[in-house]
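1. only the shape, not the letters, is given here:
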């Protein structure tokens, strides 16, 4: 039977595509979104293609998860809630601490408070969690032991040592991180995502709602903001290429992430929200492949058919991790999720879309200056 689906933060990059996926499957969709200028511009009705893409797809409520009144309005009739609403950006979270905590933790607490204390029809609540809650993730020591190293030190990185270390275990090799790994986030953003997940996975079962947590890896693809400097390196580097500006590659360029294409994330989320077997589960959603920053630059240059000068600078940001790649076996076995788009194909699709968009004003340098002023960028 069709469900009524509420997507908080549903006017964003992931939410708009997810809304269309649910609508195409015959479900009715409500979106609650604060439509912040950093994502949607100063006049969203005219400056936000994401918002316009919801015309005829979803009922849009301009509101915030930090308001119980807005939540009550949005929850009316909903049977499935997809909780995407969050302030994002690891670097920015380290100095906009109150805003990140109020929205991510406080908004989640308000959502649960309304669900726990007021009549509603919600049967499943899915939280968009994050790979950031793992911190450095899993590594294999020389003796075969799987360990979870602490955050890298400022002193070591200043000396050009960007690898992770754990006293007494010798050289460490990064391995895929599964859902049983230790949780030790290295940023305020990661802490707030861990809190969101913990609140929902703890409270929801006590009030008769099935919780599901999806730990997204690095999501990318067409529709990703090209003007928000906190959305990720694919958008940032693409803008620099189109402007003909140099690319500053932090650390040694060998740091890696698990990039997962937007369509794959949407399908995984749809499965997590609708598959009976997902109830109560925590799932990594990624490609299962580690891609270095140097690989990202090479893929972008190939897709654009042009290059700009690059510089491996040795700069680094406090709070960044060295490597991350997801173990995705649980999502495959329980949800039936298999990523369909590999990185090269995904980048080609992304660049094809980028070339149809205007060249945006670059706020990236401003974001770096803000971090440097606070001694978070070295």
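-> Cool, the structure landed. These figures come from a predicted structure and were not determined experimentally.
2. can we go C-alpha only for contacts and neighbour counts from here?
-> Will do.
3. tell me what the helix or strand containing residue 211 is packed against?
-> Assigned by DSSP states H and E, residue 211 belongs to strand 210-216. When contacts are defined as 3 or more CA pairs under 8 Å, 6 or more residues apart in numbering; DSSP states H and E, strand 210-216 packs onto strand 124-130, helix 188-203, helix 262-274, strand 282-285.
4. before we go on, here's another structure to hold up against the first:
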């Protein structure tokens, strides 16, 4: 008998790609998604390519994870839940605080409450966690050994000092890959909500005889990601700026780094978590294990588009952003055999080729910046 899988947020970027690959493997898929205009545009049911990619292939429920009735309808008859539905975006989370708490934390709480108190046949829950829970990450100090710096101070960044520091360290800190045992200390409301989601699921599910699996995804990108959302996704934001003939604005000094992981690798890792019993009860990083700085990202996009876009390294910064992060993949490789297949260079070629086939979206980046400026979150 085919296993039935519910994917919340299954019309989104990662969710829709996962749904299509699981369908090809013979699973029956139900999707619960509210088709948020921020991701899908103002007329999502007619214009969202992400939604249209799964239309008539899955059982689709238009609803929200903040509704108990929608959850009850979606969970009925399912064997596995993959919980992707969430508000995303570090900067936006710092002022739309109640919305992020309601959707990410309370939405997850409603699901767990149903699983704890109602009849169902759920055997496994997979939760999309995030690298954002690591905050400023892990560093090696010559004087103190391994340290986990606190959030950077505005007074330092106002003076152009963007690198992290640690009390008692006189030498520059050496960036390390964050493993799953690294300190959890998020620096944004978004990160806090992802930490809370992960911990609730990893704590509650085992008491109910349900296997939990958490994936701490790094910066996911690839063909199909939303080009409409100015709040998250540096590759899509920069691409929309380039396609509109606008300058690229780079925060800080451009040397900040992220671990960019291609969508196909993320889907493959997630399917391993669904199918491999060795994943049960575990938390895994999903990335490439490579740190890429933002200047490299901008230049790679410009080169692949054949553009002459000016790059402005502004020295501005967003409150809540971290300086560096990249994943230690030792655990996921050893436990369930995951190996990323796509380098950043290969993934960027595929991503930009896809963008070239899309219609140019409006560049609403400045609007998102103005919202943060008004609240003192962009400096």
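-> Ah, there it is. Note that the structure is predicted; figures quoted are calculated from it, not measured.
5. can you give me the TM-score here?
-> Remark: TM-score between the superposed chains equals 0.99 [TM-score structural alignment, normalised by the length of the first structure]; 378 aligned residues with a CA RMSD of 0.9 Å.
6. I'd say residue 93 of the first structure and residue 104 touch.
-> No: if you go by CA atoms under 8 Å, residue 93 of the first structure and residue 104 don't touch, sitting 10.9 Å apart.
7. look at these two and report which has more neighbours.
-> residue 104 (25 against 22; other CA atoms under 10 Å).
8. the more buried one belongs to a strand?
-> No: assessed with DSSP: H, G, I helix; E, B strand; the rest coil, residue 104 of the first structure is helix; it does not lie in a strand.
9. quote the end-to-end distance of stretch 345-362 of the first structure.
-> In stretch 345-362 of the first structure, first residue to last residue: 26 Å (CA to CA, to the nearest Å).
10. quick check: buried residues in it?
-> Using 16 or more other CA atoms under 10 Å as the test for burial, stretch 345-362 of the first structure gives 346-351, 354, 362.
11. neighbours around the residue lying closest to residue 116 of the first structure once chain neighbours are set aside, how many?
-> Sequence neighbours aside, residue 207 is the residue nearest to residue 116 of the first structure in space, at 6.1 Å (criterion: CA to CA, 6 or more residues apart in numbering). When neighbours are counted by other CA under 10 Å, residue 207 of the first structure registers 13.
12. surely residue 207 of the first structure and residue 114 touch.
-> No: the pair residue 207 of the first structure and residue 114 fails to qualify as a contact (CA under 8 Å) at a distance of 11.1 Å.
13. mutual contacts of these two, please.
-> By CA atoms under 8 Å, 6 or more residues apart in numbering, residue 207 of the first structure and residue 114 have no common neighbours.
14. among the helices and strands packed on strand 210-216 of the first structure, which comes closest to residue 153 of the first structure?
-> helix 188-203 (16.8 Å; CA to CA).
15. so which bits of the closest one are buried?
-> In helix 188-203 of the first structure, the ones that count as buried by 16+ other CA under 10 Å are 188-197, 199-201, 203.
16. can you list contacts of it?
-> In contact with helix 188-203 of the first structure (CA under 8 Å, 6+ apart) are residues 87-90, 93-94, 97, 100-101, 104-105, 108-109, 112, 125, 127, 129-130, 132-133, 135, 183, 185, 211-213, 280.
17. with the second structure superposed, average distance for that helix?
-> Overlaying the second structure shows helix 188-203 of the first structure at a mean distance of 0.4 Å from the equivalent residues (mean CA distance after the TM-score superposition for the first structure).
18. just the angle between that helix and strand 124-130, please?
-> Interaxial angle, helix 188-203 of the first structure versus strand 124-130 (axes from the mean of the first three to the mean of the last three CA atoms, to 10 degrees): 160 degrees.
19. now helix 188-203 of the first structure and strand 210-216, what's the angle there?
-> 160 degrees.
20. so where is helix 188-203 of the first structure in the second structure?
-> Aligned using TM-score structural alignment, helix 188-203 of the first structure spans residues 189-204 in the second structure.
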